[in-house]
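Participant: Attaching a predicted model along with its sequence, questions to come.
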Amino acid sequence: MAADPRARYFRRLRRLRRSARRWSVLAAGLGGAAAVLTPYAGLGLPDAGWAAAAGGSIALAAWRWVDYRALAAQPAPPPPDPALAGDQARAKLIAAVERLPVGRTALDEVRRQQARFALRGSAAAGPWSRLDRASMTLSGLAGRLSGPGEPAVLEAAVAERSLRDLAHRVASVEKALRFAPPDTRPALEEARATLVEQLEGGVVAYERLVAAAASYVAEDGRSATEHPAVARLTEASDMLRGVAEGLAELREFTEPVRLRDPMRAPGSQTA
């Protein structure tokens, strides 16, 4: 986001003034040193260096003062509108929150609650809440709607935006009914009833779409036999059971051999 032009103007003006002062002090110091150290008999090589440094510093100081006065002669930009500055600060805060891992989810929830509060008391409040619940359910199913189910997700997003706009239209007409003249009320009432009916029908259709999406996800993950994960677990269990039985048989076969001492002569008795 661009910086404030007025603040940028005064910041540049301060930089030029500080630079002009620094070069003026340096030019005065080098000029005084050159005047004191230059011998009366003539200039040597070191003296020429002092003189060149003093002359360059004086020229740079003069240029900086010229730039400073030229900029100071220009009118300063007007101060920013407080409302615009507040909007910019709010936009920066929102952008910073959205970069957090859960920031976008939190902002979406805040916007949803604000919209629900704005529709409080309206005939569109009920359909709006149902649409919220259905859209959240579809968001959880969207990741599993692959193949033929992908176009349905796009159609649902377009339909959701249209239904939310229709809900705001219903609320706007209801606000206009509060101060409308008596002769215009019948037409507004009829328009409001038509919009509410359209909103109700649209929400019902959206809920049916969500139910169809859930059925698609359920049927896509269900097979005629057992689930592949169950089959793999059964195979792993059978393999481990077979290994365990083989180890048990091997232990029973080798146990008498370990009990007999091969170094003891036949018929000897234990002391």
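Facilitator: Looks like it came in fine. Numbers count the residues shown, from 1 in each chain.
Participant: contacts, neighbours, all on C-alpha from now
Facilitator: Noted.
Participant: how much space between residue 92 and residue 37?
Facilitator: With the distance defined as CA to CA, to the nearest Å, residue 92 ends up 59 Å from residue 37.
Participant: Please apply the same query to residue 259.
Facilitator: Distance from residue 259 to residue 37, by CA to CA: 111 Å.
Participant: With neighbour numbers in mind, choose between those two.
Facilitator: Between residue 259 and residue 37, counted using other CA atoms under 10 Å, residue 37 has the larger neighbour count: 14 against 8.
Participant: and the strand or helix carrying residue 203, what does it pack onto?
Facilitator: Residue 203 is part of helix 185-221, with elements assigned from DSSP states H and E. On a contact count with 3 or more CA pairs under 8 Å, 6 or more residues apart in numbering; DSSP states H and E, helix 185-221 meets helix 125-142, helix 150-177.
Participant: mind listing what's buried in stretch 56-68?
Facilitator: 57, 58, 60, 61, 62, 64, 65, 67, 68 (16 or more other CA atoms under 10 Å).
Participant: any idea of the angle the helix or strand residue 250 falls within forms with helix 185-221?
Facilitator: Element membership for residue 250, per DSSP H and E: helix 228-259. Angle of helix 228-259 versus helix 185-221, following axes from the mean of the first three to the mean of the last three CA atoms, to 10 degrees, is 30 degrees.
Participant: Show me what helix 228-259 is packed against.
Facilitator: Against helix 228-259 (3+ CA pairs under 8 Å, 6+ apart) you get no helix or strand.
Participant: where's that helix relative to the chain centroid, distance-wise?
Facilitator: Chain-centre distance of helix 228-259: 53 Å, with CA atoms, centre = their mean, to the nearest Å.
Participant: wait, which of the helices and strands packed on helix 185-221 is closest to residue 215?
Facilitator: helix 125-142 (10.3 Å; CA to CA).
Participant: So what touches that closest one?
Facilitator: 116, 119, 150, 153, 160, 164, 167, 199-200, 203, 206-207, 210, 213-214, 217 (CA atoms under 8 Å, 6 or more residues apart in numbering).
Participant: Are any of those residues buried, and if so which?
Facilitator: Applying 16+ other CA under 10 Å to the contacts of helix 125-142 flags 116, 119, 153, 160, 164, 167, 199-200, 203, 206-207, 210, 213-214, 217 as buried.
Participant: Now compare the residues you listed and name the two farthest from each other.
Facilitator: 119 and 217 (33.1 Å).
Participant: hang on, the earlier thing: which pair of the contacts of helix 125-142 spans the longest distance?
Facilitator: 119 and 217 (33.1 Å).
Participant: Pasting the second one now:
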Amino acid sequence: MTDERTRYFRRLGRLRRSARRWSVTAGGLTGAAAVLTPYAGLGLPDAAWAAGAGGAVVLAAWRWLDLRALAARPAPPPLDPAEAAARSRARLVAAVERLPVGPGVLAELRRVRARVALRGTSAAEPWTRLDRAALTFAGMTNRLTGLAEPAVLEATEADRSLRELAARVASVERALRLAPPDSRAPLAEAHRALTGQLESGVAAYERLVVAAAGYLAEHARPDGEHPAAARLTEATDLLHGVAAALAELRGIGRPLPTP
């Protein structure tokens, strides 16, 4: 999306080029009408030349008036570099999201960026465990239906909350490194409390993933033999029977050996 300042100067340039073009056209038609119009009076072709010249003059005048009106308005202020970079990133993200593999690529880039942001802090290891568990759970969400649907909603909210908590732990830890000795004790206590909450939350999320896997295993486990295995056994027996029947038919059609 183009900013207001760029649109202003583009429109100004278009009006200037249009005014010049119509001015040249009006001058050419007016000159041609003056030369070609006979002194004895106007004929039909001469009226066409005169009408074209008059219309071109009017259009040229309108374009110059529009140009003067737009040039009299102050140009919009230049866009802030940070805002321009944000808009450029938004356009790039929107373009990537329209690709077939765009959402997956963006999700992976966000995970990598978050992992890099937490590198070197105590939140990096719990975040890695959470990310691994979340990827495992994401592969099961389409099959967690019925009674398991509330668990999917809870897991989604817990994943978002725990990632925010990991970022908070990393921020407090970085601030703790810069804090003077007399104010370090309260920050250290807050950091220990947040780290404990993060560890317990990630462990609970991992238990939820294990429980979801157990639910899918029990929900999909049939009584006795799997239907696919039973069908394969039936197909195998059928092929063996057909092969035996063909062998018998071949033996019947073969002539008996002479004594």
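Facilitator: Thanks, I have the structure now. All of these numbers come straight from a predicted model, not from anything done at the bench.
Participant: Buried residues in the helix holding residue 203 of structure 1, which are they?
Facilitator: Result for helix 185-221 of structure 1 [16+ other CA under 10 Å]: buried residues 188, 192, 195-196, 199-200, 202-204, 206-207, 209-210, 213-214, 216-217.
Participant: Likewise for stretch 11-20 of structure 1?
Facilitator: In stretch 11-20 of structure 1, counting by 16+ other CA under 10 Å, buried: 13, 16, 17, 19, 20.
Participant: Relative to structure 2, what is the average displacement of it?
Facilitator: Here stretch 11-20 of structure 1, set against structure 2 after superposition, deviates by a mean of 1.3 Å using mean CA distance after the TM-score superposition for structure 1.
Participant: one step back: could you dump the helices and strands packed on helix 185-221 of structure 1 into CSV and include distance to residue 47 of structure 1?
Facilitator: Converted to CSV, these look like this (distance: least, CA to CA, whole Å):
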stretch, distance to residue 47 of structure 1
helix 125-142, 81
helix 150-177, 81
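Participant: out of those helices, which comes closest to residue 79 of structure 1?
Facilitator: Per CA to CA, nearest to residue 79 of structure 1 of those: helix 150-177, 36.1 Å.
Participant: What residues of that closest one count as buried?
Facilitator: Under 16+ other CA under 10 Å, the buried positions of helix 150-177 of structure 1 are 152-153, 156, 159-160, 163-164, 166-171, 173-174, 177.
Participant: now stretch 85-101 of structure 2
Facilitator: So for stretch 85-101 of structure 2, counting by 16+ other CA under 10 Å, buried means residue 96.
Participant: So what touches that stretch?
Facilitator: 1, 102, 103, 106.
Participant: Same check on stretch 9-22 of structure 2?
Facilitator: 56, 57, 59, 60, 61, 63, 64, 66, 67, 70, 71, 75.
Participant: Aligned to residue 66 of structure 1, what sits in structure 2?
Facilitator: Aligning on TM-score structural alignment places residue 66 of structure 1 opposite residue 65 in structure 2.
Participant: Next up, identify which helix or strand its match is on.
Facilitator: Residue-wise, residue 65 of structure 2 maps onto helix 44-72 under DSSP H and E.
Participant: How much space separates residue 192 of structure 1 from residue 82 of structure 1?
Facilitator: Relative to residue 82 of structure 1, and taking CA to CA, residue 192 of structure 1 is found at 38 Å.
Participant: In contact with residue 167 of structure 1: list those residues for me.
Facilitator: Here residue 167 of structure 1 is in contact with 124, 125, 128, 196, 199 (CA under 8 Å, 6+ apart).
Participant: Isn't the fourth one up against residue 169?
Facilitator: No: proximity of residue 196 of structure 1 to residue 169 does not meet the contact threshold set by CA atoms under 8 Å, at 9.5 Å.
Participant: Measure how buried residue 26 of structure 1 is and give me the count.
Facilitator: Neighbours of residue 26 of structure 1 (other CA under 10 Å): 17.
Participant: same deal with the one 10 residues further on?
Facilitator: Burial of residue 36 of structure 1 is recorded as 10 neighbouring residues (other CA under 10 Å).
Participant: Residue 39 of structure 2 now?
Facilitator: Burial measure for residue 39 of structure 2: 6 neighbouring residues, criterion other CA under 10 Å.
Participant: Could you do residue 6 of structure 2 as well?
Facilitator: Residues near residue 6 of structure 2, counting by other CA under 10 Å: 14.
Participant: For it, identify the helix or strand it belongs to.
Facilitator: helix 4-36.
Participant: can you give me the angle that helix makes with helix 44-72?
Facilitator: Using the same axes, to 10 degrees: helix 4-36 of structure 2 against helix 44-72 is 150 degrees.
Participant: so how far is helix 4-36 of structure 2 from its chain's centroid?
Facilitator: With CA atoms, centre = their mean, you get 43 Å for helix 4-36 of structure 2.
Participant: Ok, stretch 97-105 of structure 2 next?
Facilitator: The answer for stretch 97-105 of structure 2 is 6 Å, by CA atoms, centre = their mean.
Participant: Give me the distance between the two termini of that stretch.
Facilitator: OK, stretch 97-105 of structure 2 end separation, CA to CA: 9 Å.
Participant: Now tabulate the contacts of stretch 85-101 of structure 2 in TSV and tack on secondary structure, neighbour count and distance to residue 233 of structure 2.
Facilitator: Shown next, in TSV, are the contacts of stretch 85-101 of structure 2 (DSSP: H, G, I helix; E, B strand; the rest coil; neighbours: other CA atoms under 10 Å; distance: CA to CA, whole Å):
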residue	secondary structure	neighbour count	distance to residue 233 of structure 2
1	coil	7	62
102	helix	14	43
103	helix	15	42
106	helix	14	45
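Participant: closest to residue 229 of structure 2 among the residues you listed?
Facilitator: Using CA to CA, the contacts of stretch 85-101 of structure 2 come closest to residue 229 of structure 2 at residue 103, 37.3 Å.
Participant: now the closest residue to the closest one other than its chain neighbours: how far from residue 139 of structure 2?
Facilitator: Leaving aside its chain neighbours, residue 103 of structure 2 sits nearest to residue 97 (5.4 Å; criterion: CA to CA, 6 or more residues apart in numbering). With distances taken as CA to CA, residue 97 of structure 2 is found 21 Å from residue 139 of structure 2.
Participant: again with residue 70 of structure 2
Facilitator: Taken as CA to CA, the span from residue 70 of structure 2 to residue 139 of structure 2 is 57 Å.
Participant: of these two, who's got more company?
Facilitator: Neighbour comparison, residue 70 of structure 2 and residue 139: the larger count goes to residue 70, with 16 against 10 (by other CA under 10 Å).
Participant: I am finished for the moment; much appreciated.
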